[in-house]
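Participant: coordinates only, sequence not included:
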C-alpha cells in the first residue's frame, strides 16, 4: 500500500509540475490573445482553451522540435483563428462614426462584441522586467493599437504581433504557422502597410514612475471629484478625445469636451474614482452614489490627457479588474 501511495504521489507531483509549468506562460499568452481578439474576456477564454488543449495533448509535445513556449503559442494562435471566424471587427467609436457635436444625443448602444474592450495590466504585463521592454509591451496593448490590429486579417495580425511586438525571428513565425519564411515575410509587409494607413493617435507611453504624470493624475482625480471643470479642461490636450462605449457618440477637441462638461446638472457631479491600470495606461473605477458605474481609461501624452474612454459596463468589467462594486469607505479610527 505504501508503494502505491508513493507511486500516486510521484504521479501527482509530476502532474502538478506540468500544470505549473503551463500556467507560468499565462500572462504572456493572455497578452498575445488580447492583441489578437481585442477583448480581455475572450483572451482569457482563449488562454484557458489553450492550456486545456496543451494538457490533453501533452504527449504530442516534442521538446526536441520546439520549446514549450513556442508550442503553446502555436496552440493559442489556432484557438484565436477559430474564434476570429466571425466577420465582426472590434473597434473604437472613432473608427465607426465622425465625432459628435456638443448637445447631440448618445444614440443607441451597440453590442459588446462591437468594441475593443479594456484589460487589466495584471493579466497581460509582467510585474517587473527591463523598463525599455515593458514600455514596448505597454504601447502594444493600448486601445488604439489593439483597435488598429483589428483591421488586419487574422494571419497577418498574428505575424505582425509575433515579429514586431514579441520579436520572433521570421523562421520561428513560419514554423508556428507551418508556412515558408517568404510567406511569413510577405504577410508582415502587408500588415505593416495596412497599419501605416491607420490612425494610431500620437499618445505616448505611460510611465508610472514619472512624477509629472503622477501629479497630472492627482490633479485629474481631485478635479473630477470636486467637479472642477476648469482644471478638468486644463489637463486636456487641445486635440483630446472622449468616448463612452457602448455608444458611438464621441467628442474631438478640448473645446467640444469643455462645452459638454459645462452643461448644468451633470450626473457625474458627485462621482468618486478608484485607481487601477488598464491597457498599459492609468484607469479608474468610477462610482456614482457609491456604486460602480464605469471604467475610465486615460491615455496620456506628456503632461496632458489625450484620450478618455469611459466603458459603461461596470457589473461586467469591475470583477475582471478586481474592483469592488461599492466604493470602499475609509476605515474608522477609534
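Facilitator: Sure, I can see it. Quantities reported herein were computed from a predicted structural model and do not represent experimental measurements. Residues are numbered from 1 along each chain as shown.

Participant: contacts and neighbour counts: CA atoms only from here.
Facilitator: Fine.

Participant: contacting residues for residue 99?
Facilitator: Counting by CA atoms under 8 Å, 6 or more residues apart in numbering, residue 99 makes contact with 249, 250, 251, 252.

Participant: is residue 213 in contact with residue 303, as I believe?
Facilitator: Yes: using CA atoms under 8 Å, residue 213 is in contact with residue 303, at 5.9 Å.

Participant: more neighbours: which of those two?
Facilitator: residue 213 (20 against 17; other CA atoms under 10 Å).

Participant: where's the more buried one, which helix or strand?
Facilitator: Per DSSP states H and E, residue 213 falls inside helix 211-226.

Participant: can you give me the buried ones in the lengthiest helix in the chain?
Facilitator: In the chain, taking DSSP state H as the definition, the longest helix is helix 2-23. Judged by neighbour count (16 or more other CA atoms under 10 Å), helix 2-23 contains these buried residues: residue 22.

Participant: likewise for stretch 163-182?
Facilitator: For stretch 163-182, the neighbour count (16+ other CA under 10 Å) marks 163, 165, 166, 170, 171, 172, 173, 174, 176, 177, 181 as buried.

Participant: and the residues you listed, which two are furthest apart?
Facilitator: Pairwise distances across the buried residues of stretch 163-182 (CA to CA) peak at 17.9 Å, for the pair 165 and 181.

Participant: all strands of this structure, in order?
Facilitator: 236-243, 250-252, 272-278, 281-288, 291-301, 304-311 (DSSP state E).

Participant: with mean neighbour count added, can I get the ones you listed in CSV?
Facilitator: Below are the strands of the chain laid out as CSV (neighbours: other CA atoms under 10 Å):
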stretch, mean neighbour count
strand 236-243, 20
strand 250-252, 23
strand 272-278, 20
strand 281-288, 22
strand 291-301, 24
strand 304-311, 22
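
Participant: quick one: the helices in the protein, in order.
Facilitator: Counting by DSSP H, the helices of the chain are 2-23, 26-37, 40-56, 68-83, 121-124, 131-139, 143-149, 154-160, 170-177, 181-195, 211-226, 229-234, 254-261, 314-321.

Participant: figure out which of the ones you listed is closest to residue 98.
Facilitator: Here helix 254-261 is closest among the helices of the chain (CA to CA), at 13.6 Å.

Participant: name the helices or strands packed onto that closest one?
Facilitator: helix 229-234, strand 236-243 (3 or more CA pairs under 8 Å, 6 or more residues apart in numbering; DSSP states H and E).

Participant: okay, pairing it with this:
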C-alpha cells in the first residue's frame, strides 16, 4: 500500500479534495447533481484501487485523472446541457403558457458555492473560482467537445501546465495546445461577460437590496430601473424566455403575477447572487417554495434573471427551508 495511506483511513486522504473535484466535475458536466455523482464515483474507484496507487504521481493528480475519465464516460451518451436562450428566439411577455417542462438532463443548473470552492481559500482564489462557475461560463463550456472542455478547464481554470494535462489525458503537449487553441476560439464567440459576485462590494450590495425591496413589494416600476434594457428572464425547466423591459414586466404583471407577495432568502449560486423565492401559500398561511432566482449582474445593473423551478431538489441542495411560516 502507498505510504500516503499509512496510519490513517483512505477516506481522510480523499475527502479534502471533494470540493475542488466537485467544481471540476460541475464545469465538465453542467449539473451540480451529476457533479456530486461523478465525485462519489471517483472516490469509490480511488478507494478500490488505493493499494495499487504507489505514489508515482501526486494523489491530487491521480484523483483528477480518475474524475476526468468518469466525466468523459458520462458525457459519451449525454445530451449537451443548455440554457433556455440556446433553444430558440425570445418569447412574448403576453404568453399565457411557458411551454411544457423539458427534462432536467438538458439544462445547465446552478451549484452552491460552498460545494465547489474549498473552505479557507484565499479571497483572490475565491473570486477566480466564482468566475469559472458562473452560469454563462459553464454554459459556454458545454459547447466544447468533452476532451477540449477538460483541457481548457485544467489549463485555464486550474492552471495546470501543458505537460501535466498531456500526462493526465495520455496525449502530447502539441495535442493539448491545439485543443486549447480551438477551445479558446469557441469560448471567444460566447457571451460570458457577466460580473462575478463580490459580497463586500458596496455597489452590488445596494443593487441587490433594491432588487429585494422592489421584488417583495412587487413594484414593477422600481424593478425596471434595475434591469438592463436587454435583460433576460428564463424559467428552467420551462423553455420560454424573454428579453427586454417590456416583455419581462408584461409577463410579471400578467401570467407571472402569482409571484406578488413573495419573500426572498439570499444564497450564493454558481458564483452569483441568488435567492430562494417563496410565494404566498395557496392554503392561506405562510409561503411555499417557488424558484431559486439566480441573478446575473453587468455594469451595475441586472442582466439576467434565472428562475430555476425545481425547488424539490434545489432547495435542499442550497440548505433552504421547506417553507416560510
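Facilitator: The structure has been received and is ready for your questions. None of the values given here were measured: they were computed from a predicted structure.

Participant: what would you report as the TM-score here?
Facilitator: Scored by TM-score structural alignment, normalised by the length of structure 2, the superposition of the two chains gives a TM-score of 0.93; 314 aligned residues with a CA RMSD of 1.6 Å.

Participant: of the helices and strands packed on helix 254-261 of structure 1, which is nearest residue 48 of structure 1?
Facilitator: Distance to residue 48 of structure 1, taken as CA to CA, is lowest for strand 236-243 among those, at 31.1 Å.

Participant: check the mean deviation of that closest one from structure 2.
Facilitator: When structure 2 is overlaid, strand 236-243 of structure 1 sits 1.0 Å from its aligned residues on average, using mean CA distance after the TM-score superposition for structure 1.

Participant: so that strand matches what in structure 2?
Facilitator: With TM-score structural alignment applied, strand 236-243 of structure 1 matches the range 227-234 in structure 2.

Participant: what lies in contact with that stretch?
Facilitator: 84-85, 240-245, 248, 301-307.

Participant: what's the answer for stretch 45-58 of structure 1, then?
Facilitator: 19, 22, 23, 26, 29, 30, 33, 72, 75, 76, 79, 80.

Participant: could you dump the helices and strands packed on helix 254-261 of structure 1 into TSV with distance to residue 319 of structure 1 added?
Facilitator: Converted to TSV, these look like this (distance: least, CA to CA, whole Å):
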stretch	distance to residue 319 of structure 1
helix 229-234	28
strand 236-243	22
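
Participant: out of those, nearest to residue 86 of structure 1?
Facilitator: Closest approach to residue 86 of structure 1 among these is made by strand 236-243 (25.4 Å; CA to CA).

Participant: quick one: that closest one to strand 304-311, angle?
Facilitator: Taking axes from the mean of the first three to the mean of the last three CA atoms, to 10 degrees, one finds that strand 236-243 of structure 1 is oriented at 10 degrees with respect to strand 304-311.

Participant: okay, the angle between strand 236-243 of structure 1 and helix 211-226?
Facilitator: Relative orientation of strand 236-243 of structure 1 and helix 211-226, computed by the same axes, to 10 degrees: 60 degrees.

Participant: by how many degrees do strand 236-243 of structure 1 and helix 254-261 diverge?
Facilitator: Using the same axes, to 10 degrees, strand 236-243 of structure 1 lies at 60 degrees relative to helix 254-261.

Participant: and strand 236-243 of structure 1, how far from the chain's centre?
Facilitator: Averaging C-alpha positions (CA atoms, centre = their mean, to the nearest Å) puts strand 236-243 of structure 1 20 Å from its chain's average.

Participant: ditto for stretch 178-196 of structure 2
Facilitator: The chain centroid and the centroid of stretch 178-196 of structure 2 are separated by 17 Å under CA atoms, centre = their mean.

Participant: quick one, what contacts residue 92 of structure 2?
Facilitator: By CA under 8 Å, 6+ apart, residue 92 of structure 2 lies in contact with 242, 247, 251.

Participant: so who does the first one touch?
Facilitator: If I follow you right, that is residue 242 of structure 2. Going by CA under 8 Å, 6+ apart, residue 242 of structure 2 touches 90, 91, 92, 93, 232, 233, 234, 248.

Participant: map the first one across to structure 1 for me.
Facilitator: So the one you mean is residue 90 of structure 2. By TM-score structural alignment, residue 90 of structure 2 lines up with residue 99.

Participant: and the longest helix of structure 1, what does it pack against?
Facilitator: When contacts are defined as 3+ CA pairs under 8 Å, 6+ apart, helix 2-23 of structure 1 packs onto helix 40-56.

Participant: grab the nearest non-local neighbour of the counterpart of residue 151 of structure 2 in structure 1.
Facilitator: Correspondence of residue 151 of structure 2 to structure 1, assessed by TM-score structural alignment: residue 159. Spatially, and ignoring its direct neighbours in sequence, residue 159 of structure 1 is nearest to residue 188 (5.9 Å; CA to CA, 6 or more residues apart in numbering).

Participant: aligned partner of the one you found in structure 2?
Facilitator: Alignment note (TM-score structural alignment): residue 188 of structure 1 maps to residue 180 of structure 2.

Participant: and if you look at residue 124 of structure 1?
Facilitator: Using TM-score structural alignment, residue 124 of structure 1 lines up with residue 116 in structure 2.

Participant: format the contacts of residue 99 of structure 1 as JSON lines; extra columns: distance to residue 193 of structure 1.
Facilitator: JSON lines is the format used below for the contacts of residue 99 of structure 1 (distance: CA to CA, whole Å):
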{"residue": "249", "distance to residue 193 of structure 1": "29"}
{"residue": "250", "distance to residue 193 of structure 1": "28"}
{"residue": "251", "distance to residue 193 of structure 1": "28"}
{"residue": "252", "distance to residue 193 of structure 1": "26"}
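
Participant: list the members of these that persist in structure 2.
Facilitator: Contacts conserved in structure 2 for the contacts of residue 99 of structure 1, using both residues aligned by TM-score structural alignment, their matches' CA atoms under 8 Å: 249, 250, 251, 252.

Participant: could you work out the most separated pair of these?
Facilitator: 249 and 252 (10.4 Å).

Participant: spit out the residues that contact the two alike.
Facilitator: 99, 100.

Participant: re earlier: I'd like to know how far the residue nearest to residue 159 of structure 1 sits from residue 140 of structure 1.
Facilitator: Taking CA to CA, to the nearest Å as the measure, residue 188 of structure 1 falls 16 Å from residue 140 of structure 1.

Participant: ditto for residue 125 of structure 1
Facilitator: Distance from residue 125 of structure 1 to residue 140 of structure 1, by CA to CA: 11 Å.
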